[in-house]
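Colleague: whatever this is, show me its structure:
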Amino acid sequence: MSRKLLILLAAGGSAALMLGALGFQFIGEMPPCKLCYWQRYGHVLAIVAGGLALWRPVMPLIGLGALGALSSSAIGLYHAGVEQKWWEGPNSCTSGSIAGLTPEELLQKITDAPLVRCDEIPWEMLGLSMAGWNALISLALGLLWIMAARTKA
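Modeller: Have a look, this model is predicted:
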């Protein structure tokens, strides 16, 4: 496969994931949580790097594309772990323990809570949440970027 084709597939994959995320958000009425937004940033970086690398395929741009896809994969894996309660997520988007709170502190915690929580799974397919699917697909896209870097121009 040519370097440009690999770049096109990798950046196009990130664009497809972004369109899917926006579709879930606006058509499916599933607003994103904080970690969902964090996963999107890597794809935006990969799309921009891909667009520029298609015009001029230099290693720094290919590296940025790989960094974007792989960072989205890592955040997706972290997010999937938060959803599965393997570890806690950011305090700003997960529920913590309420043991020992006074009624006033509990009320304050409730009123300060975000509308969309990171530790709930709004959609899943074949046992994987959107975050889990993003982790896997983004890893594959990162590997395409790495293949592009290793392919002769």
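Colleague: C-alpha only now, for contacts and for neighbours.
Modeller: Fine.
Colleague: excluding chain neighbours, what is closest to the residue positioned nearest the centre of the chain?
Modeller: Closest to where the C-alpha atoms of the chain average out (C-alpha atoms, centre = their mean) is Q39, at 2.4 Å. Leaving out its chain neighbours, the residue that sits closest to Q39 by C-alpha to C-alpha, 6 or more residues apart in numbering is S72, at 4.6 Å.
Colleague: please give the structure of this sequence too, so both can be compared:
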Amino acid sequence: MRSRDGWRLYGIGLSAICLLALGTAWWAQHIAGMAPCPLCLWERWPYRIGLLLGLILVVSPRALARWVMVAFIVVMLCGAGLAAVHIGVEQKWWASPLPSCHAASLHGSASDMLSQMPAHPAVPCDEPSYPIPAVPVSFATFDLICTLLLVVVTGFSLSRLRRAQLIFFGRS
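Modeller: Next up, the predicted model:
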């Protein structure tokens, strides 16, 4: 692989990191038995989109690589926003924006209350899940750290890619 095609290797790395994050969430849910709340499920979407963008980066031409990396940064910033909202809900700084995170209404007839019940019991969004028992850092906090690190590293790599393009094409 030529050094000026480094964005392809970076795309493989982004895809691997997103796959690792999704795999960790899957493991926590299905193997460790930690049921996700509705906000946790929303927080997985940036990693799914990031995985797709990483794969697109692998096969994209050089001219498109920069824009795919910018899109990845935007998606991860959205993920950081979701994680920040979740942390605020866990810390009880504000209520969850999702109606499925709120307690059911006790108004109306018994049939109305039964119709409002979810198909499966929901995990409340304001109770943090700690993946490492000895460390008081919730999944939402780990998610915020991971997404912000991905934004910083991708931004740094994007600036290096831009600099390499200027040097390679003789525009310094």
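Colleague: on that earlier part again, aligned partner of the residue nearest to Q39 of the first structure in the second structure?
Modeller: With TM-score structural alignment as the matching criterion, the partner of S72 of the first structure in the second structure is G79.
Colleague: and the host helix or strand of its match, what does it pack onto?
Modeller: According to DSSP states H and E, G79 of the second structure maps onto helix 62-90. Where contact means 3 or more C-alpha pairs under 8 Å, 6 or more residues apart in numbering; DSSP states H and E, helix 62-90 of the second structure is packed against helix 38-43, helix 45-59, helix 139-168.
Colleague: what residue of the second structure is the furthest out?
Modeller: Most remote from the centre of the second structure, using C-alpha atoms, centre = their mean: S109, at 39.9 Å.
Colleague: neighbours of Y37 of the first structure, how many?
Modeller: 14 (other C-alpha atoms under 10 Å).
Colleague: same question, P31 of the first structure
Modeller: Around P31 of the first structure there are 17 residues (other C-alpha under 10 Å).
Colleague: report the contact partners of it.
Modeller: Neighbouring residues of P31 of the first structure by C-alpha atoms under 8 Å, 6 or more residues apart in numbering: F24, Q25, V116.
Colleague: do the same with P57 of the first structure
Modeller: Contacts of P57 of the first structure (C-alpha under 8 Å, 6+ apart): R3, K4, A153.
Colleague: just Q39 of the first structure next, same as before
Modeller: Contacts of Q39 of the first structure (C-alpha under 8 Å, 6+ apart): S71, S72, S73, I75, G76.
Colleague: ok, now how distant is the third one from A149 of the first structure?
Modeller: It stands for S73 of the first structure. 19 Å (C-alpha to C-alpha, to the nearest Å).
Colleague: circling back to that earlier point, of the contacts of P31 of the first structure, just the buried ones, PyMOL syntax please.
Modeller: The following PyMOL line selects those of the contacts of P31 of the first structure that are buried, judged by 16 or more other C-alpha atoms under 10 Å:
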select buried, resi 24
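Colleague: which of the contacts of P31 of the first structure fall within helices?
Modeller: In helices, judged by DSSP state H, the following of the contacts of P31 of the first structure are found: F24, Q25.
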